[in-house]
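S.K.: have a look at this prediction, sequence included:
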Amino acid sequence: MPLLPEHLLAGHDTFMAGRYAQEQSRYRSLAHEGQAPETLMIACCDSRAAPETIFDAAPGELFVIRNVANLVPPYQPDSDFHGTSAAIEFAVVGLGVRNIVILGHGRCGGIKAALAKDDEPLSEADFIGRWMSLVDEPAHGVKTMEHMTAGERQTALERISIRYSVANLRTFPYVAEREGRGELSIYGAWFDISTGELWAMDGETGDFRRPAVDRPPSAGG
C-alpha cells in the first residue's frame, strides 16, 4: 500500500513543478517570517466550495476555518472542546486579522440535514445533528413555509444561517471590541456552486447582493 493515495502524490508533483516553483520565494518567506493574513474565512468543509479557489488566494493570504455548514457557535468558555472557537481566537487575537468572512454555499449538506431532522442520523453519536442544532430556530421557521419549494427553503436557510453566524461571532468579546474600535470588519457571503456566482451580505439590511453586478461604480467612472 502506498504511503498516500496515488492521486494525491501526483497532485503534489504537479504543485511542486507548477505553483511552488512559481512562488518559491513567497513560501520561503512565509516559512521564515510566519503568516500575517488579513482575512479570516469561515467556510464549509464541502469539497466543492474551497475559499482559496473561489477567491484565487495566494499562499498566506487567507486564514481558513472549515466546518459543517460554516457555522459559528456562540461564545461559550467552558471545559468542552471548541475547535472553531479556538481557531477564531487565534486568528483574531493571535494574528490580528482585520476581516472576517462567513462564506456559505448552495446545496449545503449540513443545511439539508438541518431541514430534515426526522431523517435517520448517520451514526449513533449524531455529531452532525448536534452541530446543526445551532440553527434549529431558523430551520423550524423555514420548514413552515409550505409555499416555497424544497430548493427555495434550502437556499433561504443557507443565507439565514450566515446571519446567525455573524450574530454569534459578535458574542466573542475580543471580536466585538475590535469591531467597535474599527479594527475589524465582518462580512457574509454565499457562493453558488453551479454557476460560480458570489453573493455578499449587505451589512445594514442583511440582504444578499451580487458584487459583480451591484457594486458601486469606481471613482474613475
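M.R.: Good, I have the coordinates.

S.K.: going forward, measure contacts and count neighbours with C-alpha atoms only.
M.R.: OK.

S.K.: residue contacts, the most centrally placed residue in the chain?
M.R.: By Cα atoms, centre = their mean, the chain has its centre lying nearest to Ala43, at 1.7 Å. By Cα atoms under 8 Å, 6 or more residues apart in numbering, the residues touching Ala43 are 49-51, 64-67, 69-71, 102-104.

S.K.: just confirm it is within a helix.
M.R.: No - assessed with DSSP: H, G, I helix; E, B strand; the rest coil, Ala43 is strand; it does not lie in a helix.

S.K.: gap between it and Asp56?
M.R.: Applying Cα to Cα, to the nearest Å, the value for Ala43 to Asp56 is 15 Å.

S.K.: contacts for the longest helix belonging to the chain, please.
M.R.: Under DSSP state H, the helix in the chain containing the largest number of residues is helix 150-169. Helix 150-169 has contacts (Cα under 8 Å, 6+ apart) with 70-75, 102-108, 111-112, 115, 135, 138-139, 142-143, 145, 175, 186-190, 206, 208.

S.K.: list the buried ones in that helix?
M.R.: Across helix 150-169, burial judged by 16 or more other Cα atoms under 10 Å covers 153-166, 168-169.

S.K.: tell me what angle the helix or strand that that helix is followed by forms with helix 150-169.
M.R.: Going down the chain from helix 150-169, the next helix or strand is helix 173-180, by DSSP states H and E. If you take axes from the mean of the first three to the mean of the last three Cα atoms, to 10 degrees, helix 173-180 sits at 90 degrees to helix 150-169.

S.K.: so how far is helix 173-180 from its chain's centroid?
M.R.: Chain-centre distance of helix 173-180: 19 Å, with Cα atoms, centre = their mean, to the nearest Å.

S.K.: and the gap between Pro77 and Glu38?
M.R.: Pro77 sits at a distance of 25 Å from Glu38 (criterion: Cα to Cα).

S.K.: looking at these two, which one has more neighbours?
M.R.: Glu38 (19 against 10; other Cα atoms under 10 Å).

S.K.: from Ile186, how far off is that one?
M.R.: For Glu38 relative to Ile186 (Cα to Cα), the value is 12 Å.

S.K.: take a look at this one as well, against the first:
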Amino acid sequence: MEKSKPLPNYLVQRFYGWRATTFADNKAWYRRLAESGQHPRAMVISCCDSRVHVTSIFGADEGEFFIHRNIASLVPAYSPDGEPHGTSAAVEYAVQALKVAHIVVLGHSNCGGVKGCHDMCSGHAPELEDRSSFVGRWMDILRPGYERVRDLPDERRIEALEKEAVLVSLSNLMTFPFVREAVESDRLTLHGLWTHIGEGGLEQFVPAQGAFVPV
C-alpha cells in the first residue's frame, strides 16, 4: 500500500521503552501467552473513546480481557444477514471459541457517540440522518433508548442516554441464541457498567433496583 508511512518517531521510542522495561521484565509471561494461546475470563465491550482505558480501570494484565471497542459500546441485535458485523463476530468468538465467563458492557460519561445520537434523534444533526453516515446508522441501534429518555429534563437526558446505551446492548446480547443459551445454562453472565471519566466513578446496573448504582 503506497500510502502507508513509517510510524511517527514518538511511537517508535515508546515501543523501545516498553520492550526494554515491561517486556524485558516479563519475558516468560509473554512467551507463555504466545505459546498457550489466550484464555480470557471476560469480554469487555467498551467505547472507542481514548479516555476510557479498560485495563487501567480494572488493573488487568495482558491475556485477562478480550476487549472489543466501538462507538458508544453498542451491540446490535442478532441479524445473520450475510453482511459483515464486527461487533457480532467479536461476541460470537468470545462466547463460542474463547468460552468467556462474563461479558461486560462499559459505557461512560461525556460520550460523543451518545451525544451524536441525541442530536440526531432530536433533529439537530441532519448530517447523521444521511444514509451514507456510518456513525448515524450505527447510532440507530440506540434510537429505542432515546425514546425512553426523550422527555427527561435537559440536564439529565444525556447521562440517562449513556446508560440506556448499556441497557440496549445488554438486551441485544440476549437476542444472540448462543449468548442466551450460555446465560440460561449459567455458563455466562452479563454485566452493565457506566464510568464517570472526571470523577473516577463506576456504577453497575442492578436489575432488582432497575437502576445503576455505585459498585
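M.R.: Noted; the coordinates are in hand. Just so it is clear, the model here is predicted, and its values are computed rather than measured.

S.K.: how far is the longest helix of structure 1 from where the chain is centred?
M.R.: On Cα atoms, centre = their mean, the centre of helix 150-169 of structure 1 falls 12 Å from the chain's centre.

S.K.: what's stretch 167-187 of structure 1 aligned against in structure 2?
M.R.: Using TM-score structural alignment, stretch 167-187 of structure 1 lines up with residues 171-191 of structure 2.

S.K.: equivalent analysis for stretch 44-55 of structure 1, please.
M.R.: Mapped onto structure 2 with TM-score structural alignment as the criterion, stretch 44-55 of structure 1 occupies residues 47-58.

S.K.: can you tell me what sits against the matching stretch?
M.R.: 44, 46, 61, 65, 69-74, 106-108, 111, 197.

S.K.: which parts of structure 2 are strands?
M.R.: Along structure 2, counting by DSSP state E, strands occupy 42-47, 65-70, 102-108, 189-196, 201-206, 211-214.

S.K.: what's the counterpart of Asn67 of structure 1 in structure 2?
M.R.: Alignment note (TM-score structural alignment): Asn67 of structure 1 maps to Asn70 of structure 2.

S.K.: count the residues that sit near its match.
M.R.: Asn70 of structure 2 is flanked by 16 other residues according to other Cα under 10 Å.

S.K.: contacting residues for it?
M.R.: 45-48, 87.

S.K.: ChimeraX command to pick out the buried ones of those residues?
M.R.: Filtering the contacts of Asn70 of structure 2 down to the buried ones (16+ other Cα under 10 Å) takes a single ChimeraX command:
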select :45,46,47,48,87
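
S.K.: ok, so of the contacts of Asn70 of structure 2, who is nearest Val12 of structure 2?
M.R.: Lowest distance from Val12 of structure 2 to the contacts of Asn70 of structure 2 (Cα to Cα) belongs to Cys48, with 22.7 Å.

S.K.: that closest one and Gln13 of structure 2: what is the separation?
M.R.: According to Cα to Cα, Cys48 of structure 2 stands 24 Å off from Gln13 of structure 2.

S.K.: can you tell me what His85 of structure 2 aligns to in structure 1?
M.R.: By TM-score structural alignment, His85 of structure 2 lines up with His82.

S.K.: what about whatever residue of structure 2 lines up with Asn99 of structure 1, how many residues close to it?
M.R.: Using TM-score structural alignment, the equivalent of Asn99 of structure 1 in structure 2 is His102. His102 of structure 2 has 20 neighbours, counted by other Cα under 10 Å.

S.K.: and what of Pro121 of structure 1?
M.R.: Residues near Pro121 of structure 1, counting by other Cα under 10 Å: 14.

S.K.: right, and it touches Gly129 too?
M.R.: Yes - taking Cα atoms under 8 Å as the definition, Pro121 of structure 1 is a contact partner of Gly129 at 7.1 Å.

S.K.: which residue sits closest to Gly104 of structure 1, ignoring its sequence neighbours?
M.R.: Trp190 (4.5 Å; Cα to Cα, 6 or more residues apart in numbering).

S.K.: OK, contacts around the one you found?
M.R.: Going by Cα under 8 Å, 6+ apart, the list of residues near Trp190 of structure 1 reads 103-106, 159, 198-201, 208.

S.K.: top of the residues you listed by number of neighbours, please.
M.R.: Most neighbours among the contacts of Trp190 of structure 1, by other Cα under 10 Å: Gly104, with 29 neighbours.

S.K.: can you tell me how far the residue mapped onto Val142 of structure 1 from structure 2 is from Val168 of structure 2?
M.R.: Alignment note (TM-score structural alignment): Val142 of structure 1 maps to Val149 of structure 2. Separation of Val149 of structure 2 from Val168 of structure 2 (Cα to Cα) stands at 13 Å.

S.K.: likewise Tyr16 of structure 2?
M.R.: 42 Å.

S.K.: ditto for Pro76 of structure 2
M.R.: 9 Å.

S.K.: joint contacts of these two?
M.R.: Taking Cα under 8 Å, 6+ apart as the criterion, Pro76 of structure 2 and Val168 both touch Ile141.

S.K.: hmm, back to that, which of the strands of structure 2 sits closest to Trp29 of structure 2?
M.R.: Nearest to Trp29 of structure 2, of the strands of structure 2 and by Cα to Cα, is strand 65-70 at 15.5 Å.

S.K.: what inclination does the closest one have with respect to strand 102-108?
M.R.: Counting by the same axes, to 10 degrees, strand 65-70 of structure 2 lies at 40 degrees to strand 102-108.

S.K.: strand 65-70 of structure 2: how far from the chain's middle?
M.R.: Relative to its parent chain, strand 65-70 of structure 2 has a centroid offset of 6 Å by Cα atoms, centre = their mean.

S.K.: and that strand, how far from structure 1 on average?
M.R.: Its matched residues in structure 1 lie on average 0.3 Å from strand 65-70 of structure 2 after superposition (mean Cα distance after the TM-score superposition for structure 1).
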